[in-house]
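Enquirer: I'll drop the sequence and a predicted model, then ask my questions.
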Amino acid sequence: MQCPNCDYSNRKEVRLCLKCGHEFASINNNEQDPNSLFYEFSQLVDGLPMHQRSVKPKFQNIFSRVFRMHSDVEAERLFIVGTSLTTPTLDEVVATWPKPWLFTRVFLFALFAYLGLYVGVSLFGNINFIPGLIIIGSFAVPFTTLIFFWEMNAPQNIAIYKIVYVVLIGGILSLLLAVIFYDILRHNINPVTIGIVEELSKVVAVIFFVRPLKYKYILNGLLLGAAIGVGFAAFETAGYALRALLSNSYHMLYYTIIWRSIFSPGGHVAWGAIAGAALCRVQGDSKLQFNMLFKPKFFLFFVLVVAFHALWDSPWISNYPIGQLFLMILSWVIVFRMIKMGLNEINEKKRNFTTTAR
């Protein structure tokens, strides 16, 4: 199948162009594609016709499936999405509040692993458990939060392996950029410059991944920004934990991991998600231009996350957990606002897609 966007020759059965991510129209413009692997598997798991799976976009619906029993098949249905064969077309996407649940299971698995490593270190005194303790402890909560964002990605066009790739490569890239910026500003380090440096580093990493226009939705930017924030936060926590260990203090090691984990969802992860969503919002279906970064739709949100970061590191906030908790709540209010904007965008694109297909 020849892609009309980039002229790349794809296999006949693909749903998206393997090169640029352009979405091909369904075989039947008025009904779901009967050969759609995603559609067939969704029917099998949910047991409902597609038109009956939509719910009103209310906040209380988001966590309605967390405490239900879920089978391995349901988890498998989540993990297969995002490839060129299993990404749903717009007419198959349910553009309402998704109902994530897998993130809670990931957290429980990570918690059990951390407790096992903790027992190995504290009870048996085996230092071989320490590297695993630092790694699992640093990634557990940020990665759990990332799985929540991944489940909230209604287009379901980003595979889990790609997310892991973005966490590792995007996290390292943003950290290296931050080190370079810090070296340039080494004589002028304060909470404001820290906020600018670290948030700008994450934005540059997001640009690297959204630049090819394969991931163009607001919810895509939210997910990719969160993934880079996870890498940044987890690697940073691991570094601080190692420093605490080198000071010969196991107490400080545990304190560093636990305290930073508690606040990680409202720090780098949320700020990266907000900036990533704002970037994809201003980019839309167009090729990213440098002047887009100064448009209010992006620039105001970037200034906001820089302000949050600066306040977070300021002495009158960092010394009082209640201040960080307030910033954390405020950040997530904006995150949910971005999710709602992303779902509205999907609704609009679905209407346009249906009109064009006809």
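Expert: Perfect, thanks for sending it.

Enquirer: going forward, measure contacts and count neighbours with C-alpha atoms only.
Expert: Will do.

Enquirer: count the neighbours of residue 144 for me.
Expert: 22 (other Cα atoms under 10 Å).

Enquirer: helix/strand/coil for residue 154?
Expert: Classification of residue 154 using DSSP: H, G, I helix; E, B strand; the rest coil returns coil.

Enquirer: what is the burial count for it?
Expert: Counted with other Cα under 10 Å, residue 154 comes out at 23.

Enquirer: cool, and residue 178?
Expert: Residue 178 has 21 neighbouring residues, counting by other Cα under 10 Å.

Enquirer: helix or strand for it, which one?
Expert: Counting by DSSP states H and E, the element that carries residue 178 is helix 171-184.

Enquirer: helices or strands up against that helix?
Expert: helix 191-210, helix 218-246 (3 or more Cα pairs under 8 Å, 6 or more residues apart in numbering; DSSP states H and E).

Enquirer: how far is the first one from where the chain is centred?
Expert: When you say that, I think you mean helix 191-210. The chain centre lies 15 Å from the centre of helix 191-210; the measure is Cα atoms, centre = their mean, to the nearest Å.

Enquirer: before we move on, which element is residue 341 in?
Expert: Per DSSP H and E: residue 341 is located in helix 321-357.

Enquirer: buried ones in that helix?
Expert: 324-325, 327-328, 331-332, 334-335, 338-343, 345-347, 349-350, 353 (16 or more other Cα atoms under 10 Å).

Enquirer: helices or strands next to that helix in the packing?
Expert: Judged by 3+ Cα pairs under 8 Å, 6+ apart, the packing partners of helix 321-357 are helix 218-246, helix 250-263, helix 268-283, helix 296-313, helix 315-318.

Enquirer: put this next to the first one:
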Amino acid sequence: MTQRTSRTWLKVFWTGLALWAATVAVTVITANTNLLPTIVLLGSFLVPVTFAIWAYEHGTSGEITVPLLFTAFVVGGVLGVLGASLLETYLLHPSLWMYVGVGLIEEAVKLIALIFVARHLRHRSLRDGLVLGATVGFGFAAFESSGYALNALFTVDGLSIRSMVETEILRGLLTPLGHGLWTAILGGTLFAASRGHHRLRITGPVVLAYLGVSLLHALWDSMHGLAIAATLYLTGARWQFQLLEHGYLPRATDTQGHLITLLNAAGIIVISFIALTWLRSLYSRSERDQAPPPIPQGHFRTEPPWSPERR
């Protein structure tokens, strides 16, 4: 294992943040629409790239090189986004279980992208899987966020830089707790199951990890809807249920709006805590795997090899 003590990730983050803020300011001042793609790219890629570098700097073996990291971010991210778009378009339809399908599809395409990127690795450690999986997930998040930012730019009132910036800030804050985290868990489990084998292996623990992160993903995406349902169940008025029976979504009161926000935030916190605890357990396991084996007690020397008695 190579432990890197440099903090390149901090330099990347602060430099990128300054460039993004400067671009937003100049765009607002000059109304130059040619700068809009720069805002989209900087705002969408800043946090994912920063955390991919952070994961790399926190220790991998020599097998994970910078070119491989770049390939995992770009190729893995693009393949994941394209695969998810195709499958979700043709397989999913609006329903109560739609987000379960989204979780299963997106985590599956990221896993396939990770396998494609890592197919030529000769040696695989659990920690390498954590880093490479996180990189694929962050790549997916970056390209997905750029699409959301672009969609937020176009409103019924015309171009809205404010809406685009707000979208980028929100997604940037949540990025470390989403795709990168879930795929890191999946990558670590996959590499641990494949250690000592010539090919990556889909074993029982890998399948369970896939189903687990897919469930976390589904709960994350559906949390706002679950918060609304819980709020109506706890505080719903009769007229609101009557509107629901007739197929209309009732407007929430101010009190209910605050409760929805609170429940939504609480749900995101719980999901993130579960995922981070899971990741921490894998990281602790990787530290044990990296530690040198203990020297058997019978192999301790009782005298230095240069002592006169051994000459």
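Expert: That came in fine, so what should we check first? Everything numeric in this text was worked out from a predicted model, so none of it was measured.

Enquirer: would you pull the TM-score for this pair?
Expert: Once superposed, the chains reach a TM-score of 0.75 (TM-score structural alignment, normalised by the length of structure 2), with 255 aligned residues with a Cα RMSD of 2.4 Å.

Enquirer: coming back round to it: can you tell me which of the helices and strands packed on helix 321-357 of structure 1 is most buried?
Expert: With neighbours defined as mean count of other Cα atoms under 10 Å, these peak in mean count at helix 268-283, which reaches a mean of 29.

Enquirer: against structure 2, where does it fall?
Expert: Aligning helix 268-283 of structure 1 against structure 2 (TM-score structural alignment) gives residues 179-194.

Enquirer: please report how far whichever residue in structure 2 pairs up with residue 338 of structure 1 lies from residue 183 of structure 2.
Expert: Alignment note (TM-score structural alignment): residue 338 of structure 1 maps to residue 282 of structure 2. Residue 282 of structure 2 is 13 Å from residue 183 of structure 2, where distance means Cα to Cα, to the nearest Å.

Enquirer: how about residue 128 of structure 2: what's its closest non-neighbour residue?
Expert: residue 60 (5.5 Å; Cα to Cα, 6 or more residues apart in numbering).

Enquirer: so what's the one you found up against?
Expert: 1-3, 127-128, 131 (Cα atoms under 8 Å, 6 or more residues apart in numbering).

Enquirer: tabulate those residues in JSON lines, adding columns for distance to residue 223 of structure 2.
Expert: Output for the contacts of residue 60 of structure 2, formatted as JSON lines (distance: Cα to Cα, whole Å):
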{"residue": "1", "distance to residue 223 of structure 2": "39"}
{"residue": "2", "distance to residue 223 of structure 2": "39"}
{"residue": "3", "distance to residue 223 of structure 2": "38"}
{"residue": "127", "distance to residue 223 of structure 2": "30"}
{"residue": "128", "distance to residue 223 of structure 2": "31"}
{"residue": "131", "distance to residue 223 of structure 2": "27"}
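
Enquirer: which one of these is nearest residue 36 of structure 2?
Expert: Minimum distance to residue 36 of structure 2 across those is 31.6 Å, recorded for residue 131 (Cα to Cα).

Enquirer: who's in contact with the closest one?
Expert: Contacts for residue 131 of structure 2 (Cα under 8 Å, 6+ apart) come out as 52, 55-56, 60, 184, 187-188.

Enquirer: quickly name whichever of those residues is closest to residue 176 of structure 2.
Expert: Ranked by distance to residue 176 of structure 2 (Cα to Cα), those are led by residue 52 at 9.8 Å.

Enquirer: which residue, other than its chain neighbours, is closest to that closest one?
Expert: residue 135 (5.2 Å).

Enquirer: which residue in structure 1 aligns with the one you found?
Expert: Residue 135 of structure 2 maps onto residue 227 in structure 1 when the alignment is built from TM-score structural alignment.

Enquirer: my guess is its match meets residue 163, correct?
Expert: Yes - taking Cα atoms under 8 Å as the definition, residue 227 of structure 1 is a contact partner of residue 163 at 6.6 Å.

Enquirer: buried residues, the helix or strand encompassing residue 15 of structure 2. List them.
Expert: Assigned by DSSP H and E, residue 15 of structure 2 belongs to helix 8-30. Using 16+ other Cα under 10 Å as the test for burial, helix 8-30 of structure 2 gives 9, 12-13, 16-17, 19-20, 23-24, 27.

Enquirer: where does the helix or strand just after that helix end up in structure 1?
Expert: Scanning forward in sequence from helix 8-30 of structure 2 by DSSP H and E, the next helix or strand is helix 36-57. Here helix 36-57 of structure 2 aligns to structure 1 at residues 130-151, judged by TM-score structural alignment.

Enquirer: comparing that stretch with structure 2, how large is the average distance?
Expert: For stretch 130-151 of structure 1, the mean deviation from structure 2 after alignment is 0.8 Å (mean Cα distance after the TM-score superposition for structure 1).

Enquirer: for that stretch, give me every contacting residue.
Expert: Outside stretch 130-151 of structure 1, the residues that touch it by Cα under 8 Å, 6+ apart are 78, 98-104, 106-107, 110-111, 113-114, 117-118, 121, 222-223, 226-227, 230, 233-235, 237-238, 241-242, 257-258, 261-262, 264-265, 269.
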